[in-house]
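> Below are the sequence and a predicted model for it; my questions follow.
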Amino acid sequence: MANNLNTFHIITYGCQMNKNDSEKIAALLEHCGLSEVVSEKDADLIILNTCSIRAKSELRVFGKLGQLKHQKKTKPNLKIGICGCMPQYKEKELLSKAPIINLIFGTNTIHRLPELLSTITSRNVIKDIAKNIEQTEIPIPPKRGSLHQAWIPISFGCNNYCTYCIVPHTRGKEKSRKKEDIIKEIIAIDKNKYSKIVLLGQNVNSYGQDMYENYDFADLLQDVSEVPGIKLIDFMTNHPKDISEKLIEVVKHTPNINKSFHLPLQSGDNEILRKMNRHYTVESYMALINKIKKEIPNVEISSDIIVGFPGETEEQFQNSLIAVREIRGFRVNTSAYSPRELTPAATMPDQISTKEKARRLQLLMRIVDESSKSTI
């Protein structure tokens, strides 16, 4: 076993991409001879796979590190690793606030974990944060954690640079995987065990733009649907500005593709959307969903709304409520704006108070609940 490490436990925060990263980490650790345990108390190595999308996610990580500090006092040989988005820009803060950390690595260096593990000790901190390299494929299949669905990343990173979002700063520029590698991974999956394949990307709709001239996400989706044994295919996340008629047609006419689109609106006000750098208007968004509903009558559409973006007036907030009422029947994920370091929105003037954001969020949630009970 690596450095007398026999067991490990992974705690994952955040999105499906993080869950897939944890599956890769688990596979690499087992390849090194460690065994995964259900309880962190039985682990020789605990890894926190972190999320930075909101401040609350980071506070949960720091809270957990505080708990592990006490656990390490009773188990001195316990090793603590931290990875994911937080180390990409908060490495110094993490090591300062949590000196119990033995291993820290980023979103683009997972493949180097076996090498890092071989040098870990109780007296040093092994660091491997890379900000300007592409994510590298690991040489073995991930250890899938879901019972019925398999996460398949089709791209890494993001090029959209929404002004509130830290993802481009923690995961880098968008890089598509080769279509052959994606199909190969899907072919190898046990179709009897995994009834659903979920294609992942920060913006699946821009797949292939950095790699192919005449091959896009709709083409990939069609090719995946033709892999023998695939019962159901889903995909996330979409960007409204990049949804094509070709994609709508593929979803409409392919039986084993889930008739579902997650289309984040983010705000019901055009000026706020402009400040968010979203590249669409409320009107173009509504036209898009109406087109999708016309082409695919039984489609399920979900969305996201952020309240309290810097400078958002009461009238602009009310416009979001109007938009939610207009898209009644949708599942809408709601959140209050959370300032993120490195993002333009964090330094914009007229930041909304925490109290006011909480008021707006409560009102939005009430309207969402009322609207979700309405028929489309």
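Received the coordinates, thanks. Numbering: from 1, shown residues only.
> For the rest of this, base every contact and every neighbour count on C-alpha atoms.
Will do.
> which SS class is Arg351?
Not Arg; residue 351 is Gln. The three-state assignment at Gln351 reads coil, by DSSP: H, G, I helix; E, B strand; the rest coil.
> adding another structure so you can compare the two:
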Amino acid sequence: MAVKVGMVSLGCSKNQVDAEIMLALLKKGGYALCADADECDVVIVNTCGFIEDAKRESIEQILEFCQRKAQGELKVVVVTGCLAERYRQQLVEEIPEADVVLGIGANASIVEAVEQALNGQRTTSFPEKDKLMLNGERVLANENYFAYLKLADGCDNRCTYCAIPLIRGSFRSRKMEDILDEAQRLADMGVRELNVVAQDTTRYGEDLYGKLMLPELLEKLCQIDKLHWIRVLYCYPDRVTDELLEVMNREEKLVKYIDLPIQHCDGTVLSRMNRRGDRESLTALMERIREQVPGVTIRTTLITGFPGETEEQFESLCGFVKDVKFDRLGCFAYSREEDTPAASFGDQIDEEDKQRRAEVIMETQYAIMEQKNLAQVGSTLEVLAEGYDRETGLCFGRSRMDAPDIDSYVYFYADKKPRPGSFVNVRITKAVGYDLIGETTA
């Protein structure tokens, strides 16, 4: 009887892609993949190590499964991902109950590591970060109608608050032909929505081809027949070119949605973050995007409480959010990450103030979202059906304005429940907070 292996993958979509490649290797190696951790012989915790909350969640998951192993409910606990890469020695020494600890460069050896652990041998391995597998078959961890497509790994932007270069290494693009082959395979598997990701998608190709290649890649992806929506996430403000916006406006499959984490609007704060721009230039960028891509949905991410952020700078950020009226927005309180330049800055801000500021930003955005959603009442939206909510008796899905995992839902009445992954037209009749409510139309 095949050994049952399950995986809990934490953190970002890029980490999820790594997990899916490892799952495919395990399946090919003869292991039975199991979605229910209660029924597994082996559990892999693919960790996140980006900010404090994510690290805490990863540790809690590891300890939970180690406890279950001690109780005889599991045979092997495997730790992979960013936390394993970042805190390799600490994990090896402080959690001896973990049978396997692999850095990201060792993902390709997951099958051998599990085999060794089942034979009673503890395995730890930390090759160079650039050994991380970027190509390979995948077993999708979510429903097969949407998937993430990773264009590159690592980052060279060196923002002073960010540990990603320490964890993932330098930016390295995949070859375009490998990406297109993978996209075709995903489409053949039933994927209809492709979400393009990297630490900085807009930089794609610069290291391999000597120029920014995202626009050309997107054009080629749009030629894949079975794909219906293609969405671009994790763009960098400085690299949003007119060529990219022109492609976004022209290509029907490329949804008019751009995820653009700007982190702040104050020039001094941005400079200390090792980012460029200021309120004036960022406002001009948003105006340019909206002018060149009519109807675009702009999503951003902000950080409050960065070292040295004054109340005046924070108030400026609040005013900026009110003026620009982002369509989607997330805000995080600054997390002081060891070994990053900002961690050594002397003007750290009290945790309570950081959280208060983040809450104020989100309250501001909530009011903006209410108004934007009310403006949708009476319109008809194409919706990717995802499921049925028994509590409300409504089906739900996402519009072109909503990325998976991070954005809102459209809830709707339907005479017949649509198949998850199918597209339906929904006439919006009501707005409730972040979400929309409607009914299907013929």
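Sure thing, it's come through. Model, not experiment: these values are computed from the prediction.
> Overlay them and tell me the TM-score.
Once superposed, the chains reach a TM-score of 0.94 (TM-score structural alignment, normalised by the length of the first structure), with 372 aligned residues with a CA RMSD of 1.9 Å.
> helix or strand for Gly63 of the first structure, which one?
Under the criterion of DSSP states H and E, Gly63 of the first structure resides in helix 55-74.
> what range in the second structure does that helix sit on?
When the second structure is aligned by TM-score structural alignment, the counterpart of helix 55-74 of the first structure is residues 52-71.
> buried sites along that stretch?
For stretch 52-71 of the second structure, the neighbour count (16 or more other CA atoms under 10 Å) marks 54-55, 58-59, 61-62, 65-66, 68-69 as buried.
> So which of those is the closest to Ile437 of the second structure?
Within those, the smallest distance to Ile437 of the second structure is 32.2 Å, found for Ala54 (CA to CA).
> So that closest one sits against Cys12, correct?
No: applying CA atoms under 8 Å as the test, Ala54 of the second structure and Cys12 come out as separate, 10.0 Å apart.
> Which positions in the second structure sit opposite the longest strand anywhere in the first structure in the alignment?
Using DSSP state E, we find that the single longest strand of the first structure is strand 300-307. The alignment of strand 300-307 of the first structure onto the second structure (TM-score structural alignment) covers residues 297-304.
> From the rest of the structure, what touches the matching stretch?
The set of residues external to stretch 297-304 of the second structure that reach it, using CA atoms under 8 Å, 6 or more residues apart in numbering, is 256-264, 314, 326-334, 354-355, 357-358, 401.
> how far apart are it and its match in the first structure?
On superposition with the first structure, the mean distance recorded for stretch 297-304 of the second structure (mean CA distance after the TM-score superposition for the first structure) is 0.5 Å.
> Who's the closest spatial neighbour of Gln61 of the second structure, skipping the chain neighbours?
Val45 (7.2 Å; CA to CA, 6 or more residues apart in numbering).
> gap between that neighbour and Arg272 of the second structure?
35 Å (CA to CA, to the nearest Å).
> Between these two, point out the one with more neighbours.
Val45 (23 against 19; other CA atoms under 10 Å).
> Mind telling me what element that one is part of?
According to DSSP H and E, Val45 of the second structure maps onto strand 42-47.
> What angle do helix 52-70 and that strand make with each other?
170 degrees (axes from the mean of the first three to the mean of the last three CA atoms, to 10 degrees).
> and strand 42-47 of the second structure, how far from the first structure on average?
Averaged out, strand 42-47 of the second structure is 0.8 Å away (mean CA distance after the TM-score superposition for the first structure).
> Show residues contacting that strand.
3-11, 15, 19, 37, 55, 58, 61-62, 65, 74-84, 114.
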